[in-house]
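> Could you work out the structure for the sequence below:
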Amino acid sequence: MSQYPTNKEILTYFFDIYNNKNYEDLHDYFAADYYDHGLPQVRSVEDAIAILKLTHTAFPDIQVVINDLIEEGEKIAFRGYFTATHLGEFVGIPASGARIEFEALEIFKFEDHKVTESWGYWPMPQILEQIKQHIDQN
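Modelled structure (predicted):
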């Protein structure tokens, strides 16, 4: 039996950080030089922690449900469902109280039991539209 968690377990632990805010745990799951191809400002595990903290500033109650983890070789495709309330500044928009929900997709690459790279998609137009609709209604 391996002493390491499986790659799917590592991603499950990672996405649980959205729910529990144990940011330092990311060091256990991501390589120090982790590279996010979807976010130009994320070029290390420390950058990833900073983005998670910013996400929690804008959406302190964000929750993630993993719908799919599909593994092929050293990569895992993730599809998940996010819910949150817009309670802090997000892309220049002040807190609105909007309840948002969306599905996101991401591919993670693993080396030596750690995430080294990812390619992701958050549906920003859909998120912004939900916030705008809430603002327009209130």
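
> Every contact and neighbour count from this point should use C-alpha atoms.
Noted.

> Wasn't residue 119 part of a strand?
Yes. Note on residue 119: a strand contains this position according to DSSP: H, G, I helix; E, B strand; the rest coil.

> Count the neighbours of it for me.
Number of residues near residue 119 (other C-alpha atoms under 10 Å) recorded here: 15.

> With residue 22 as the reference, measure out to it.
Shown here: residue 119 relative to residue 22, a distance of 23 Å by C-alpha to C-alpha, to the nearest Å.

> Point me to the helix or strand that includes residue 13.
Taking DSSP states H and E as the definition, one finds residue 13 inside helix 7-20.

> Tell me the gap between that helix and the middle of its chain.
Helix 7-20 has its C-alpha centroid displaced from the chain centroid by 10 Å (C-alpha atoms, centre = their mean, to the nearest Å).

> And for stretch 57-71?
Offset of stretch 57-71 from its chain centre (C-alpha atoms, centre = their mean): 6 Å.

> Just list what the helix or strand encompassing residue 54 packs against, helices and strands only.
Counting by DSSP H and E, the secondary-structure element that holds residue 54 is helix 45-58. Here helix 45-58 is seen to pack against helix 26-29, strand 30-36 when contacts are counted using 3 or more C-alpha pairs under 8 Å, 6 or more residues apart in numbering; DSSP states H and E.

> Quick check: which element contains residue 130?
When secondary structure is defined by DSSP H and E, residue 130 falls within helix 124-137.

> Residues contacting that helix, please?
Applying C-alpha atoms under 8 Å, 6 or more residues apart in numbering, the contact partners of helix 124-137 are 86, 96, 97, 98, 99, 100, 101, 102.

> Could you also give me the structure for this second sequence? I'd like to compare it with the first:
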Amino acid sequence: MLFENADEAFNARDLSAATTIFSADFVSHPLGTVGVDSVVKAWSGLHASFPDMQVIVEDMLVEADRAAVRTSLHGIPAEAEGQALPLPSMMEIFRVRDGRIAELWGPFFTLPPRTDELSAQPSLGVWAEWAMGPGNVNGP
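Predicted structure coming up:
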């Protein structure tokens, strides 16, 4: 339920809910940030860039204090900078402590395979730049 609450808060643009979902010392490994304020900043940036964006949980695997969550991203433009973009899926791995999200690894993006050698699929870097902002692509 915790991860559904996070996605519901993101989709509703309820930034104040982040304080009840994420631990005060939350660590985002891909962004290299710590704290709930980093979540609010990331969410705000995504909402500003993609006002119609919605995150939908497709699959979730939970074991002990870890969860792997696959989501699909809806409401984003079909192209960016003149390049056609497929609808991405995102895989994130979380660690939970005391009922709150304490750590994040990912996001790892899934793009559709190329259908032929001439089709131009965007690189993963396109999505990483959009998700994390220019200069913040550190990898998982």
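
> what's the TM between chain one and chain two?
Here the superposed chains carry a TM-score of 0.72, computed using TM-score structural alignment, normalised by the length of the first structure; 112 aligned residues with a C-alpha RMSD of 2.3 Å.

> okay if I get the helices and strands packed on helix 45-58 of the first structure as JSON lines plus mean neighbour count?
Rendered in JSON lines, the data for those read as follows (neighbours: other C-alpha atoms under 10 Å):
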{"stretch": "helix 26-29", "mean neighbour count": "18"}
{"stretch": "strand 30-36", "mean neighbour count": "20"}
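
> Just send those back as a markdown table, with distance to residue 134 of the first structure too.
Listed next are these as a markdown table, based on distance: least, C-alpha to C-alpha, whole Å:
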| stretch | distance to residue 134 of the first structure |
| --- | --- |
| helix 26-29 | 33 |
| strand 30-36 | 31 |
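
> Nearest to residue 42 of the first structure among those would be which one?
Evaluated with C-alpha to C-alpha, these place strand 30-36 nearest to residue 42 of the first structure, the distance being 5.5 Å.

> For that closest one, name the packing helices and strands.
Identification of packing neighbours for strand 30-36 of the first structure by 3+ C-alpha pairs under 8 Å, 6+ apart yields helix 45-58, strand 114-121.

> closest one to residue 18 of the first structure among the ones you listed?
Go through those one by one with C-alpha to C-alpha and the one that ends up closest to residue 18 of the first structure is helix 45-58, at 7.3 Å.

> From residue 94 of the second structure, how far out is the aligned residue in the second structure for residue 120 of the first structure?
Aligning on TM-score structural alignment places residue 120 of the first structure opposite residue 106 in the second structure. Residue 106 of the second structure sits 9 Å away from residue 94 of the second structure when distances are taken as C-alpha to C-alpha.

> So between the two, which is more surrounded?
Using other C-alpha under 10 Å, the more surrounded residue of residue 106 of the second structure and residue 94 is residue 94, with 20 against 17.

> Look up how far residue 1 of the second structure lies from the more buried one.
Counting by C-alpha to C-alpha, the gap from residue 94 of the second structure to residue 1 of the second structure is 13 Å.

> same thing with residue 15 of the second structure?
Between residue 15 of the second structure and residue 1 of the second structure the computed distance is 18 Å (C-alpha to C-alpha).

> So which residue is dead centre in the second structure?
Centroid check for the second structure by C-alpha atoms, centre = their mean gives residue 107 as the closest residue, at 5.4 Å.

> If we ignore the residues flanking it in sequence, what's nearest that one?
The shortest distance from residue 107 of the second structure to any residue that is not its chain neighbour, by C-alpha to C-alpha, 6 or more residues apart in numbering, is 4.9 Å, and that residue is residue 92.

> now do residue 69 of the second structure
Distances taken as C-alpha to C-alpha, 6+ apart put residue 60 closest to residue 69 of the second structure, at 4.5 Å, once the chain neighbours are dropped.
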